[in-house]
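**Student:** Below are the sequence and a predicted model; questions follow.
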Amino acid sequence: MTIRPRSDDFSTLVIDSIVVGLRRLADLPRPLRRLIALIMDLMLCLISVWLAFSIRIGAWDLISPTVGIVVVTVIPSWLIAARWCGIYRSIIRFAGGRTMMDIAAACLLVSLPMITIFMFIGIAGVPRTIGVLQPMILLLLLALSRISIRYALVDILHVARQARGRRVAIYGAGRAGQQLGFAIRQDGHVALAGYLDDDPSVEGHRIDGVRIHGTNDIGRVISELALDEILLALPSVPRSRRLQIVEQLKPHSVRVRSLPSMGSILEGKVSVRDLRDVQVEELLGRDAVPPDESLLKGAIENKVVLVSGAGGSIGSELCRQILARRPRRIILVEQSEFALYTILTELEESPVADGGVEIVAELADISESMVARRIMDRHLPQTVFHAAAYKHVPLVEANPISGLRNNVFGTYRCCIEAERVGASRFVLVSTDKAVRPTNIMGASKRICELVLQARADMKSGTIFSMVRFGNVLGSSGSVVPRFRAQIAAGGPITLTHRDVTRFFMTIPEAAQLVMQAGAMAKGGEVFVLDMGRPIRIYDLAYSMIQLSGCTVRDEINPDGDIAIEEVGLRPGEKMYEELLLGDHPLPTEHRRIMRAQEVKLGWSELSALLDELEQALDNAEIGKAMAVVRRAVPDYAQTDRLTATEQVGNLRTAGACGSALPYAE
């Protein structure tokens, strides 16, 4: 018995066959597609001649000497005109207004020999009006062919993808959103289901046939459109507004990606490849601190600038921004060969380097006395940015001798030698972990601050200052890449404690803060940034899971995708971080930079403690070394003596906030 397919099965089969055929046509090699287009256009030339004759004489005359004469004239004319106008350099599936103008220009060129030969000169048996009629018909046929192919290869395939593919909506119906929508329709891997926009005046309108939806009831829209992903095309909105949008989308378990910056939009380079996952800085809720160019250039332009730790996260960004502000010479000091090679190569290949800025690389350990002396004598820097330090809390906690020697005596040697050769400014990159430190890294950085404060009181002519800030996004050791990798692997995400909080800022912000503060300094200041509210690391992990399109697996939702697990605080880690030792910070020239009022030690007292500390480190007497550290930094208290509960109690009592991250540069 033969089983006949139902009519709807048959129609589905026909549609599937058409879609498959169109996809194969779209995926053909470009030379083969050009050949097919050429053959098609030559056939249209022939058809245009037949149509011109039939319209003129009222009968079809497909094969005759007169038709042959016109065809022999049209085809070479078209080939020459098409090459001249670049007809086959255009991609037919992207055909638009410019393509139609090129075709019109080519048909105009074809009309010149046609009018000359058949209208002015005249050929027996060929009506004179053929010279005008045939190019007009050819233009119409070519335009219809381009529109039909574009519809078949773009719109029909797009409708097919809407029924079966991953469905996305674009948040933002402005210029960036329109460019992204066009790129998605051409890309062919996802289906554009609609636009979302906050402006009620555009709700219900359409962009190239795709409807714009309002955002007042975004959950309903997501459900109706069956969205898998939302793409943010809002490159120019403030970070605070992006946070509001992200918070609005988080409960709906759709993946959220965004366009990077306004630069690519202005250059017209928007493509689907530009999309990236929502960055953590978009979850901070704090707009970036605007740089003051007059302050940025103050200590850099046309000066000899030295950066220690030039290959680190902060050091390398400092080098980039310093180079952009035209120093006379920039000296890169770094003890890691690979890190030094990487930043040196990048700077030398930068277009700014062609402006006559001399770049010098010094592979050296600045904490060694003779090395620091040699480098300072050789280059006589006018401005020094000291970013060299060991900064990863667990590693320094496990290696206290190396951490103290590198951090404390690296700073000490560097500032003493810079002062000796007459450097005008010395800026130390510090950390919020230097405030009431609970780990060796934080205590060592507080001693570094004390060194600079004591030297500033000596009034030697070198202006010493320190810049203190929180965790830096995207730096070495940052928790964000680890969270992303754990999400990609299916989880779980691991963090030390759900109540840990941290202040965050971006690497460019940190580098700009260092440079601006260095230019503002009068001597001995500790500068801190108004970093807004601290971020709870658990909330950060939760947001990253939801924005990836997954759900959190917990007691409330045991069937979720990814779990968040606590592994316990590590030695030396704080539940929260602070930026100030004292109260009532003072304002500065920059509205987002404050000056802390800190307790200091005199140079004679501190110098004696440094001698004692160096002797203990030389003899590997860690007990004596830690005793000296506690005398220099009375607020130092190791967290292995504090339980997590006690730290939470301290947090509530002090009203402060902090994080589960190791300090990253």
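**Tutor:** Received it, and whenever you're ready, just let me know what you need. Residues are numbered from 1 along each chain as shown.
**Student:** drop to CA atoms for contacts and neighbour counts, all remaining ones
**Tutor:** Noted.
**Student:** The stretch 151-300 of the chain: strands as residue ranges?
**Tutor:** According to DSSP state E, counting those that start in this stretch, the stretch 151-300 of the chain carries its strands in the segments 167-171, 191-196, 206-207, 210-213, 229-232, 255-258, 276-277.
**Student:** So which bits of the second one are buried?
**Tutor:** What it means is strand 191-196. Neighbour-count burial for strand 191-196 flags 191-196 (criterion: 16 or more other C-alpha atoms under 10 Å).
**Student:** Tell me the helices and strands packed up against it.
**Tutor:** The contact analysis (3 or more C-alpha pairs under 8 Å, 6 or more residues apart in numbering; DSSP states H and E) places strand 191-196 against helix 157-164, strand 167-171, helix 175-187, strand 210-213.
**Student:** also this one, for the comparison:
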Amino acid sequence: MNKQRGELLLTYQKRLSLLVGLDSVIVLFSIYIGYFILHPYMNIYSASTLFISSVSLLASHHLFAAIYKLYQKAWEYASVRELMAIARAVTFSIAATAIIQLVAFQDIYMRVLLITWMLHILLIGGSRFSWRLYRDHFIAGNNDKKRTLIVGAGSGGSMVVRQLLTYADADFFPVAFVDDEPRKQRLQIHGVTVAGTIADIPDIVEKEHIDNIIIAIPSLEKKGIQHIYEQCAKTDAKTQIMPLIEDVMTGRVSVSQFREVQVEDLLGRKPVDLDLESISEYVTGRTVLVTGAGGSIGSEICRQIGMFQPDKIVLVGHGENSIYQIDMELRNRYKGMIDIIPIIGDIQDRERMFSLMAEHRPEVVYHAAAHKHVPLMEYNPKEAVKNNVFGTKNVGEAAAVAGVKKFVLISSDKAVNPTNVMGATKRVAEMVIQQLDKESNTSFVAVRFGNVLGSRGSVIPLFKKQIQAGGPVTVTHPDMTRYFMTIPEASRLVIQAGALARGGEIFVLDMGEPVKIVDLAKNLITLSGYTIEEIGIQFSGIRPGEKMYEELLNENEVHSKQVFPKIHIGKAGQVEGDVLWEFINSLPAKNAKLLKEQLVEIANTKSGLQRVMREVVRS
């Protein structure tokens, strides 16, 4: 360590000595040149006058150079700010010399000092900026670097270009900007020209032999990103996006750490922001229990809840490996700040659920454990009922007995007008928690949202595997649409719902416009660096239990007023408790075939027990 410090000190001393020596030569050279230029016309300097002026100027220059830290600046990154520091140091050193001349000789040799000032600015500034020029044009302009087009000539794009030109080890060389603002066209920013608009991207890429495109508009909404990406996808250039400005400012990432454009960037809507204060009120310092904590949604809820500093998080899950992973992740992230309790348990085990609630006494429960795969549950209706209905009933009743304050159920858009087993069991689960809200002091609510990008069982992982295998990507139908959201978005909605909960509500996210599955597949293919023709898309037909279009609320459930930006409360009807419990208690006695038939026909049954089921599920 001492040896390393000694080497660093030696390097600094060498650099300081070089700059002090160089400035000394420039100072003396400048004043003597000024003297020799004017001496033939104005015989004003004697040897003693020249000597005293030179010593005064030399001393004052080094004094003000130290004050303005000219010897501590990294001149390879020099800009206007560094030039202003040079100007101040030179100006004050000339002024100090003028004062000394006035005191010593009762005169100021203004013309000589003016020439000296100009030579100082020129030579000292030139010596410093020459290194910047060398790096920008000889090192940064290396032919091995990828020729890069920057989308956005604002502050973000300017920051990216400056970073790329500054760092010799950057992999990209900026060739041109594109920007839709008319007044920026043909202007140069850091020597890089604004060559056209976003619509011109394909032509500019071809003309300038662009290898990479970087989207550098941090404030851009997702619809804007989608519009830009449509143009980028027409080229063979790789498209990337700059990191968030807040991540750069906090030091999490560098400006030059570009990320790939993700499918999430192309959803075309803003994510939901949280009301942090209301969430803190019911989470901070509390005990929180999450079922399905090892799953996609459950694990993300745990991550985001951790930021609000609960006293304890109880992780409940059936899968040993998934619970181990989220347990280790949270322990590493929060390092003793939060008590993390990993629990292996099945929500179908009623006794185990009551025991857990009694032992840990959570104040908030997020119920994310469920079977959610639509075609798979068509073949396993009893398992769907056992997990989604009776599992929810077990956890809910245990929470009510333990005095839990808030209970949030993760539901699905497939609970609306259900045509499949999974959706029907989710709708029954919603009614279970609504009924428990009536019968207990716990506030029970449900959160209903669409498909979650990247979650287990979603189309994205499937499409990625098919693309990696060389295709084709299988899509059920060219007109099939779905609502989509990201895993963090879904988790935020769940957490925010807990803050909004008064009891019995079904919260629904305004998910914008539905997305065609085939368009999602096309975007994922191009994002993976392939063309549609290379991978191919094959239509496989609608699978058992699937709808062509999903709904978040049926026509009787729509509540136009938002209770929070992008969040609605549904007006889903309820039934009498005895009818509900009688229906649920009858489910285990049904054989699998009958159970499936009755659940699937919930939406349009006509008589007898089927009519009771319709009243229960569709009311």
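**Tutor:** Looks like it arrived, so ask away. These figures come from a predicted structure and were not determined experimentally.
**Student:** the helices in the stretch 201-350 of structure 2, which residues?
**Tutor:** Along the stretch 201-350 of structure 2, counting by DSSP state H, counting those that start in this stretch, helices occupy 201-208, 222-232, 245-249, 276-283, 296-306, 320-334, 350-360.
**Student:** do you know how far the equivalent of Gln279 of structure 1 over in structure 2 is from Val290 of structure 2?
**Tutor:** Correspondence of Gln279 of structure 1 to structure 2, assessed by TM-score structural alignment: Gln262. From Gln262 of structure 2 across to Val290 of structure 2, the span is 28 Å (C-alpha to C-alpha, to the nearest Å).
**Student:** Check the gap between Gly204 of structure 1 and Val72 of structure 1 for me.
**Tutor:** Gly204 of structure 1 sits at a distance of 53 Å from Val72 of structure 1 (criterion: C-alpha to C-alpha).
**Student:** go on, Gly188 of structure 1?
**Tutor:** Distance of Gly188 of structure 1 to Val72 of structure 1, given as C-alpha to C-alpha: 40 Å.
**Student:** Neighbour count: the two, which is higher?
**Tutor:** Between Gly188 of structure 1 and Val72, counted using other C-alpha atoms under 10 Å, the more crowded position is Gly188 (16 against 12).
**Student:** So the more buried one is in contact with His158, correct?
**Tutor:** Yes: counting by C-alpha atoms under 8 Å, His158 is a contact partner of Gly188 of structure 1 at 7.0 Å.
**Student:** Disregarding flanking residues, what is the spatial nearest neighbour of Glu513 of structure 2?
**Tutor:** Spatial nearest neighbour of Glu513 of structure 2, excluding adjacent residues (C-alpha to C-alpha, 6 or more residues apart in numbering): Tyr483 at 7.1 Å.
**Student:** How many residues are close by that neighbour?
**Tutor:** The local packing of Tyr483 of structure 2 (other C-alpha under 10 Å) involves 23 other residues.
**Student:** what does it align to in structure 1?
**Tutor:** Applying TM-score structural alignment, one finds that Tyr483 of structure 2 aligns to Phe503 in structure 1.
**Student:** Contacts only, for that match.
**Tutor:** Contacts of Phe503 of structure 1 were listed using C-alpha atoms under 8 Å, 6 or more residues apart in numbering, and they are 470-471, 531-535, 577, 658-659.
**Student:** Adding neighbour count, write these out as CSV.
**Tutor:** Output for those, formatted as CSV (neighbours: other C-alpha atoms under 10 Å):
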residue, neighbour count
Gly470, 27
Asn471, 25
Met531, 19
Gly532, 14
Arg533, 15
Pro534, 20
Ile535, 21
Glu577, 27
Gly658, 23
Ser659, 28
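**Student:** So which of the residues you listed are in helices?
**Tutor:** Among the contacts of Phe503 of structure 1, DSSP state H puts none in helices.
**Student:** follow-up on the earlier one: can you tell me which residues contact the match of Gln279 of structure 1?
**Tutor:** Leu527.
**Student:** any idea how far Gly536 of structure 2 is from it?
**Tutor:** Look at Gln262 of structure 2 and Gly536 of structure 2: by C-alpha to C-alpha, they are 20 Å apart.
**Student:** cool, and Thr250 of structure 2?
**Tutor:** In terms of C-alpha to C-alpha, Thr250 of structure 2 sits 42 Å off from Gly536 of structure 2.
**Student:** Mind checking which of those two has more residues around it?
**Tutor:** Gly536 (17 against 9).
**Student:** hang on, that one packs against Gly471?
**Tutor:** Yes: judged on C-alpha under 8 Å, Gly536 of structure 2 makes contact with Gly471 at a distance of 6.1 Å.
**Student:** burial of Asn604 of structure 2, as a residue count?
**Tutor:** For Asn604 of structure 2, the number of neighbouring residues by other C-alpha under 10 Å comes to 16.
**Student:** count of residues packed around the nearest residue to it once chain neighbours are set aside?
**Tutor:** Ranked by C-alpha to C-alpha, 6+ apart and with sequence neighbours excluded, the top spatial neighbour of Asn604 of structure 2 is Arg614, at 7.2 Å. Residues near Arg614 of structure 2, counting by other C-alpha under 10 Å, number 19.
**Student:** Arg614 of structure 2 and Arg456 of structure 2, how far apart?
**Tutor:** Counting by C-alpha to C-alpha - Arg614 of structure 2 and Arg456 of structure 2 are separated by 31 Å.
**Student:** With Lys438 of structure 2 instead?
**Tutor:** Counting by C-alpha to C-alpha - Lys438 of structure 2 and Arg456 of structure 2 are separated by 33 Å.
**Student:** repeat for Gly34 of structure 2
**Tutor:** For Gly34 of structure 2 relative to Arg456 of structure 2 (C-alpha to C-alpha), the value is 78 Å.
**Student:** Which of these two has more residues huddled nearby?
**Tutor:** Between Gly34 of structure 2 and Arg456, Gly34 has the larger neighbour count (other C-alpha under 10 Å), namely 20 against 15.
**Student:** contacting residues around the closest residue to Phe308 of structure 2 other than its chain neighbours?
**Tutor:** Spatial nearest neighbour of Phe308 of structure 2, excluding adjacent residues (C-alpha to C-alpha, 6+ apart): Thr284 at 5.4 Å. Each residue near Thr284 of structure 2 by C-alpha under 8 Å, 6+ apart is listed here: 308-311.
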